[in-house]
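[1] Give the three-dimensional model of this entry:
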Amino acid sequence: MDARNGTLDQSKLDQYKTVAFDIDTLDPKTGLTLLATASLKGRTDVVKLLLQNNASATKLSRGDRTPVWFAAMGSMKTNDRAEIIRLLHTYGADINKPSPRNRNYTPLMKVIIDWEDPAIVRQLVDLGANVAAENSDRETATMLAIKMKNHAVIRALDGNSPRRKSFTELILKVIIFILHVIVSVSAVASGVIRGILESRYQYGDIRDASCSREARENKTMEEYTTDLIHFITDNRLSDFFKKDDPFLKTLVHKAAKLKSNPESTFKSDKDIRDLLKLSLYQQVIYCDDSSSMSVGNRLEAQRRIVKRVTKVATYIIPEKDGVELRFINSSVSGSGLRDTEIEAIMTSVKPAGDTDIGKNLISKILKPLVYDKLANKELRRPLLVSIITDGCPEPEASNILRDAIRDCGKKLINAGYNSDVVLFQLSRIGNSRASKEFFDNLQNDKQLQRVLYCTTDGLEKACEDADQNEDQLEEWVYVTVMPPDELSVVV
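    All right, here's what the predicted structure looks like:
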């Protein structure tokens, strides 16, 4: 009754725990778990409370129905349904499991038939709902939407819809420059990058030629401010940035200067807008300094890439800000670093030790930069943690890093933040079979798709192919990062 009415709080739950109590037991009358009951009734706070107290997001109620299925079924506001589905997904819920009692309708199908809500349909698709799954009548979600003649829902089912792209933008655009190999060896070596740059810049140069520099800068600042505020609102970052935030004003002012400067590396308006969004995030670079990094040119490749990442990440942020740098083994670290400072530190650290990447991620990055700041709401900016490693964890278990990333999302939710306030990007140097398997397992983990993107190609190849040309390497870092549209990244 408390779960159904929304009156269940921590004190009542603690009282229930004083007697024999199973948080996942089924109500003998309804056949529902507590979590399913709260999900059905749209009790967002109760759902969050139960998950925080170890209620299972995968426990089935009578009829083999999941809490997500009941969230899709219940009558509630769109915002409550969306938040409940988001919470359940974060805690490992299966959003595709159908209900045999209901002609094998999936949660996606249930939302289409009962509520015709394109916002929730879009959310489920972005979370990985299977649009091609069939119910007992051999109907897919798309067939049901067509039968309902709801064009908004049909568009929401399309993974290439404009809204889909804006969701992927959160991660993909934020890592616009980071360690991402898409252009082939021959493309880099033959100078195709420069041709791509020139073709992208040409239209913007012609368009801007007729405007005065000062007028152009003022107009650009207005446009960039509007664009940035929309991005902040759409991606739920308003707790960090207000419209009149001096930090935002600095970003926009410097971005406008970049655009009007004919000598700037960033001449494309699209590139500068992406740079603005990237600069909202505090960049944290976590480097591998284990013994195996002494093989080949791995250490040099890491140094060159990290230097370029830092240069791009600090182009338009305030002078007092910079990149955070940490190593798996070395106690050397740095805060507020720029590219020249970071290069000196990278050069001084010598490879030695094991690859306890998950354990030290917690102790050196997540605890001091995130967890210690949660209680008092001291997080100033969202974080993007870029992890570089040449192999799989050793001797630490392979699940430690995965669990650390999962737990980070849960701790953020428990503290009142969104789980995607801290994003992770994992890149590989080297080509060992074990490291590829480790990366593939992380990339295929659906619970991590909200917050983790993996680059599985060896980064040292990019440095070799850049032929020791630092300017070309910087262009490669920036231009070659746009992944395929069909990449599954969810928000």
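
[2] drop to CA atoms for contacts and neighbour counts, all remaining ones
    Fine.

[3] Nearest to the spatial middle of the protein, which residue is it?
    With distances taken as CA atoms, centre = their mean, Val451 lies nearest the centre of the chain, 3.2 Å away.

[4] for the residue nearest to that residue when sequence neighbours are not counted, helix, strand, or coil?
    Spatial nearest neighbour of Val451, chain neighbours left out: Leu423 (4.8 Å); criterion: CA to CA, 6 or more residues apart in numbering. Assigned by DSSP: H, G, I helix; E, B strand; the rest coil, the conformation of Leu423 is strand.

[5] Looks like Leu423 contacts Gln449 (just checking).
    No - judged on CA atoms under 8 Å, Leu423 makes no contact with Gln449 at a distance of 10.1 Å.

[6] element containing Tyr286?
    Secondary structure assigned from DSSP states H and E places Tyr286 in strand 282-287.

[7] same deal with Ile387?
    strand 383-389.

[8] Going by residue numbers, what spans are helices in the stretch 251-400 of the chain?
    Applying DSSP state H, counting those that start in this stretch to the stretch 251-400 of the chain gives helices spanning 269-279, 298-313, 339-348, 357-361, 372-374, 399-414.

[9] re the thing from before, what about Leu423 and Gln449, which has more around it?
    Each of Leu423 and Gln449 has its neighbours counted (other CA atoms under 10 Å); Leu423 has more, 25 against 21.

[10] who are the neighbours in contact with that one?
    By CA atoms under 8 Å, 6 or more residues apart in numbering, the contact set of Leu423 is 171, 383-385, 451-452.

[11] Please identify the buried residues of the biggest helix by length in the chain?
    Identified as the longest helix of the chain according to DSSP state H is helix 213-234. For helix 213-234, burial by neighbour count (16 or more other CA atoms under 10 Å) applies to 216-217, 220-221, 224-225, 228-229, 231-232.

[12] hang on, the earlier thing: pull the residues that contact the strand holding Ile387.
    178, 281-288, 302, 421-429.

[13] One more pass at 7 Å, please.
    Applying CA atoms under 7 Å, 6 or more residues apart in numbering, the contact partners of strand 383-389 are 281-288, 421-429.

[14] Most neighbours among the contacts of Leu423, please name it.
    With neighbours taken as other CA under 10 Å, the top of the contacts of Leu423 is Leu452, carrying 26 neighbours.

[15] Run a quick check on it versus Phe424, I expect a contact.
    Yes - counting by CA atoms under 7 Å, Leu452 touches Phe424, with 4.7 Å between them.

[16] Pull out the buried positions in the helix or strand encompassing Arg86.
    Using DSSP H and E, Arg86 falls within helix 78-90. Buried residues in helix 78-90, defined by neighbour count with 16+ other CA under 10 Å: 80-90.

[17] Check stretch 471-482 too.
    Neighbour-count burial for stretch 471-482 [16+ other CA under 10 Å]: 472-482.

[18] right, and out of those residues, which lies closest to Ala255?
    Of all the buried residues of stretch 471-482, Tyr478 has the smallest distance to Ala255: 15.8 Å, by CA to CA.

[19] another one to check against the first:
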Amino acid sequence: MNQRKGLKNMYGETEEELNKSLEAPIKRGEEMARKLITEMGCSREIAIDLTVLALYDVAILIPDSSSVIYEQNGARKKALIQFIDHITEICSMANESGILALRFMNHKGGKKNWTGKSQEYLDHHSYGGATRIGTELKKKILDKFATGNPNQSKPLLVLIVTDGGVEGEKRGHLKNVIRDCVKEREGAGKGRDAVRFQFSRIGNGPGAAQLLIDLDEDRDVREYIDVLPVEFDLERLLADKWFILPKILLGAILPEWGQDEIKDLSDSDKYAEYTDSGDDWADSD
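    Next up, the predicted model:
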């Protein structure tokens, strides 16, 4: 795991401090890579890259508006379950405690140190409400695990999934939340890499698509985030997890898995297989 640059604030300043604090994550990463390659059919190159997750905590902000269950005949909820389960599987190899936190946009509760299967849990969840991404991201994840946590000891990767555009909060609030978090962590001595954000959408909602496009083009925050291209059909992509999961998990923390990496795939047959035409953007969300 050659990720020492940018992580010194968390793992130590001197070579001696880094060697000591990275010993356990490196050992876990080696075990993780072996399992990914020998038991799960992951390529060696991707497996090695994924081991960087042993250095991170991962939290997921989950959409739970009514459209998740009522739009597209349940396809959005199905994709959400697949998404969480695939992420959980990999994060449980990177960290014994699995995913640090699952939190919902519209309802209280959630899970900490999640390692289980999500279908039963999501089946019993109540759905409904607005998509206040910035407000809920700050209150339920950042205030608890980052800006409100003076003892943050590992960088945090936040995966934000949405099936609609932002509702119920001021325009630009999400952008300000991201920017303020980065500045606060840097000021607290944790570094500009203390929190990174990855955005994905489920379903064909035009509001969600436009949100991701706007974020990806925003010069003030694009350095700290990664966005799954809106033309990707996440449900179909999840059937070929080694094509898309590295992008979701690494795009915000490894430059080679950022936006340019995905664009390099645009001429491939596989890329075409997993994209949509964008015609569904006219559908109601």
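
[20] TM-score of the superposed pair?
    The TM-score (TM-score structural alignment, normalised by the length of structure 2) is 0.76; 245 aligned residues with a CA RMSD of 2.6 Å.

[21] so what corresponds to the residue nearest to Val451 of structure 1 in structure 2?
    In structure 2, Leu423 of structure 1 lines up with Arg196, judged by TM-score structural alignment.

[22] go on, Ile357 of structure 1?
    In structure 2, Ile357 of structure 1 lines up with Ile133, judged by TM-score structural alignment.

[23] Ok, Phe439 of structure 1 next?
    Aligned by TM-score structural alignment, Phe439 of structure 1 pairs with Leu212 of structure 2.

[24] doesn't Val227 make contact with that match?
    Yes - applying CA under 7 Å, one finds Leu212 of structure 2 in contact with Val227, separated by 6.3 Å.

[25] Could you find the closest non-adjacent residue to Ala189 of structure 1?
    Spatial nearest neighbour of Ala189 of structure 1, chain neighbours left out: Asp465 (5.9 Å); criterion: CA to CA, 6+ apart.

[26] coming back round to it: can you point out the buried residues in whichever helix or strand comes after the helix holding Arg86 of structure 1?
    Proceeding N to C from helix 78-90 of structure 1, the next assigned helix or strand is helix 107-114, under DSSP H and E. Residues 107-113 are the ones in helix 107-114 of structure 1 that count as buried (16+ other CA under 10 Å).

[27] repeat for stretch 427-436 of structure 1
    Across stretch 427-436 of structure 1, burial judged by 16+ other CA under 10 Å covers 427-430, 435-436.

[28] Next: stretch 244-253 of structure 1.
    Across stretch 244-253 of structure 1, burial judged by 16+ other CA under 10 Å covers 248-249, 251-253.

[29] Trace the helix holding Arg86 of structure 1 over to structure 2 and give me the residue numbers.
    Mapping helix 78-90 of structure 1 onto structure 2 (TM-score structural alignment) gives no aligned residues.

[30] now do stretch 194-209 of structure 1
    Under TM-score structural alignment, there's no match for stretch 194-209 of structure 1.

[31] mind listing the strands for the stretch 351-491 of structure 1?
    383-389, 422-428, 452-455 (DSSP state E, counting those that start in this stretch).

[32] hmm, who's touching the shortest one?
    Applying CA under 7 Å, 6+ apart, the external contacts of strand 452-455 of structure 1 come out as 180, 423-428, 439, 443.

[33] Format the residues you listed as a markdown table; extra columns: distance to Asn297 of structure 1.
    Output for the contacts of strand 452-455 of structure 1, formatted as a markdown table (distance: CA to CA, whole Å):
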| residue | distance to Asn297 of structure 1 |
| --- | --- |
| His180 | 18 |
| Leu423 | 28 |
| Phe424 | 25 |
| Gln425 | 22 |
| Leu426 | 19 |
| Ser427 | 16 |
| Arg428 | 13 |
| Phe439 | 21 |
| Gln443 | 26 |
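
[34] Tell me the one among those nearest to Phe266 of structure 1.
    Distances from Phe266 of structure 1 to these, taken by CA to CA, are shortest for His180, at 18.4 Å.

[35] Can you tell me what the closest one aligns to in structure 2?
    Checking with TM-score structural alignment, His180 of structure 1 has no match.

[36] before we move on, the earlier item: okay, Leu212 and Val227 of structure 2: which has more neighbours?
    Shown here are Leu212 of structure 2 and Val227; by other CA under 10 Å, Val227 has more neighbours (26 against 21).

[37] Identify the residue of structure 2 aligned to Arg303 of structure 1.
    In structure 2, the residue matched to Arg303 of structure 1 (TM-score structural alignment) is Ile81.

[38] Tell me how far Leu100 of structure 2 lies from Glu235 of structure 2.
    24 Å (CA to CA, to the nearest Å).

[39] These two - which one has more neighbours?
    More neighbours surround Leu100 than the other of Leu100 of structure 2 and Glu235, with 23 against 20 (other CA under 10 Å).

[40] Which residues are in contact with the nearest residue to that one once chain neighbours are set aside?
    Closest residue to Leu100 of structure 2 apart from its sequence neighbours, by CA to CA, 6+ apart: Asn113 at 4.6 Å. Contacts for Asn113 of structure 2 were tallied using CA under 7 Å, 6+ apart; they are 97-101.

[41] Aligned counterpart of Asn113 of structure 2 in structure 1, please.
    Residue correspondence to structure 1 (TM-score structural alignment): Asn113 of structure 2 is matched to Gly336.

[42] measure Ala47 of structure 2 to Gln119 of structure 2 for me?
    Distance from Ala47 of structure 2 to Gln119 of structure 2, by CA to CA: 26 Å.

[43] Near Gly148 of structure 2, how many other residues are there?
    The number of residues near Gly148 of structure 2, taken as other CA under 10 Å, comes to 16.

[44] sorry, that was for Glu223 of structure 2
    So Glu223 of structure 2, with other CA under 10 Å, has 12 neighbours.

[45] Equivalent analysis for Leu55 of structure 2, please.
    Burial of Leu55 of structure 2 is recorded as 25 neighbouring residues (other CA under 10 Å).

[46] Trace it over to structure 1, please.
    So, by TM-score structural alignment, Leu55 of structure 2 is matched to Leu280.

[47] The match of Leu423 of structure 1 and Gly128 of structure 2: what is the separation?
    27 Å.

[48] same thing with Gly109 of structure 2?
    From Gly109 of structure 2 across to Gly128 of structure 2, the span is 15 Å (CA to CA).

[49] and those two? which has more neighbours close in?
    More crowded of Gly109 of structure 2 and Gly128, by other CA under 10 Å: Gly128, with 15 against 11.

[50] The more buried one against Pro63, yeah?
    No - using CA under 7 Å as the test, Gly128 of structure 2 is too far from Pro63 to be in contact (9.5 Å).
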